[in-house]
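S.K.: Quick check, what structure comes out for this input:
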Amino acid sequence: MTSPASAPTPLPDDDPARELLVAEPESPDVAHIALAGNIYSILVTGRQTAGRYCLIDMQVPAGGGPPPHRHDFEEMFTLLEGEIDFIFRGETRRVAAGSTVNIPANAPHHFRNNSGRPARMLCMCTPAGQEEYFALCGDPVDSPNSPPPHLSDEQQDQRRRTAADLAPRFATELLPADGK
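M.R.: So this is what the prediction gives:
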């Protein structure tokens, strides 16, 4: 990409193989994944955007949220409903519906729904790939309103091991509980 002051470069030709995409959370084509106590609906995949980004609709129940982590890609959240505490480099900031949060690549972070009510947000990752990681680590469910499956302690430990084992493949590092 060029800055406004640099000489313009011609745009590439349109790719007619790429089509308009309308993503609807209840569509049978949308995968719904239970992960870390949340339900993630993969609205737009990297396959659909030539790897440029993915878009995930996140249902986050009270108490939900992932463990501390960091990754080598940008992540942006737009809160649609409720409130979420974002913990960014160890500092907590409560964010309400209507706000957008951008997490820079490689910064330690996580989020937690401490509001006592469900929350919903859209998450865009650029470039894409996070949706593939979620699909490999989580459990498929039927809809965005499905309850997460009840997992035994052994099953939960297995999901954590899978997430840790796959993290490097997806430019992700899981961090200790203190987030450092």
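S.K.: alpha carbons only for contacts and neighbour counts from here, please
M.R.: Will do.
S.K.: Count the neighbours of the closest residue to I103 other than its chain neighbours for me.
M.R.: Nearest in space to I103, with sequence neighbours left out and distances taken as C-alpha to C-alpha, 6 or more residues apart in numbering, is E75 at 5.2 Å. E75 sits with 21 neighbouring residues when counted by other C-alpha atoms under 10 Å.
S.K.: name the helices or strands packed onto the helix or strand harbouring E75?
M.R.: Assigned by DSSP states H and E, E75 falls within strand 74-81. Other elements packing on strand 74-81 under the criterion 3 or more C-alpha pairs under 8 Å, 6 or more residues apart in numbering; DSSP states H and E are strand 91-96, strand 100-103, strand 119-126.
S.K.: is it true that Q48 lies in a helix?
M.R.: Yes. Counting by DSSP: H, G, I helix; E, B strand; the rest coil, Q48 falls inside a helix.
S.K.: To compare with the earlier structure, here is another sequence to fold:
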Amino acid sequence: MTTTKKEITEPIHSTPNDSNTYHFLDEKVTILVSGEDTNGKYAVLNSVKPAKQGPPLHRHEIEEETFLVKRGQMTFYVDDKVIEAKEGDVVVAPRGSKHTFITGPEGAEFNIIARPAGFDGFVKALGTLVPANAPLPQVGPPTEEQIIGLVNASKPFGITYPEIEKAMSEKQ
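M.R.: Now for the predicted structure:
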């Protein structure tokens, strides 16, 4: 069987709308360019995240992530490096690197370019579709059950949480 891959031959233009915007954990994420648009080559997402928040330390086995800070400040931890980023800065977390970030005191807005695509599918699978003008989700600290659910839901997308998974295995 021969598979034909679609090449990008036309410009792509996208804006936030009610069919590409999600509440995803504590963020509002808009999938501006999906893997379906690029034949899986990359995805572009816009994220708005509240103050002093960030994901657990994690690793993407499939994607490299490029972050472009649009508003606010963020502190990135990529393997053994600490990177203070401000508006206009770009930070790249290579595929396989252990990384996380914390937003500054005003929160942050940033773009994520995931290459190859796949992270967009993760957002669609775990997120809840919301109107483009929706405020940030109101969530509290995650429960142990929610953390376990996140770890398990992440596996099909090649995302792992080394410290959480180690703690979980030690509890068994």
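S.K.: Please list all residues in contact with F122 of structure 2.
M.R.: Residues near F122 of structure 2 by C-alpha atoms under 8 Å, 6 or more residues apart in numbering: 154, 157.
S.K.: Let's verify the counterpart of it in structure 1: helix, strand, or coil?
M.R.: By TM-score structural alignment, F122 of structure 2 lines up with Y133 in structure 1. Assigned with three-state DSSP, Y133 of structure 1 falls in the helix class.
S.K.: Pick out the residue closest to the middle of structure 2.
M.R.: What sits nearest the mean C-alpha location of structure 2, by C-alpha atoms, centre = their mean, is F119, with 6.2 Å.
S.K.: Please name the residues that touch the closest residue to F73 of structure 1 other than its chain neighbours.
M.R.: Leaving aside its sequence neighbours, F73 of structure 1 sits nearest to A105 (C-alpha to C-alpha, 6+ apart; 4.6 Å). Going by C-alpha under 8 Å, 6+ apart, A105 of structure 1 touches 70-75.
S.K.: mind checking how far A105 of structure 1 is from C123 of structure 1?
M.R.: Distance from A105 of structure 1 to C123 of structure 1, counting by C-alpha to C-alpha, to the nearest Å: 14 Å.
S.K.: biggest helix in structure 1 by residues?
M.R.: Taking DSSP state H as the criterion, structure 1 has its longest helix at helix 153-166.
S.K.: C-terminal to that one, what's the next element?
M.R.: Helices and strands here follow DSSP H and E; after helix 153-166 of structure 1, the next one along the chain is strand 172-174.
S.K.: mean deviation (superposed) between that following strand and structure 2, please.
M.R.: Its matched residues in structure 2 lie on average 1.1 Å from strand 172-174 of structure 1 after superposition (mean C-alpha distance after the TM-score superposition for structure 1).
S.K.: mind listing what's buried in stretch 109-124 of structure 1?
M.R.: 109-114, 118-124 (16 or more other C-alpha atoms under 10 Å).
S.K.: swap in stretch 79-88 of structure 2?
M.R.: Going by neighbour count (16+ other C-alpha under 10 Å), the buried part of stretch 79-88 of structure 2 is 85-86.
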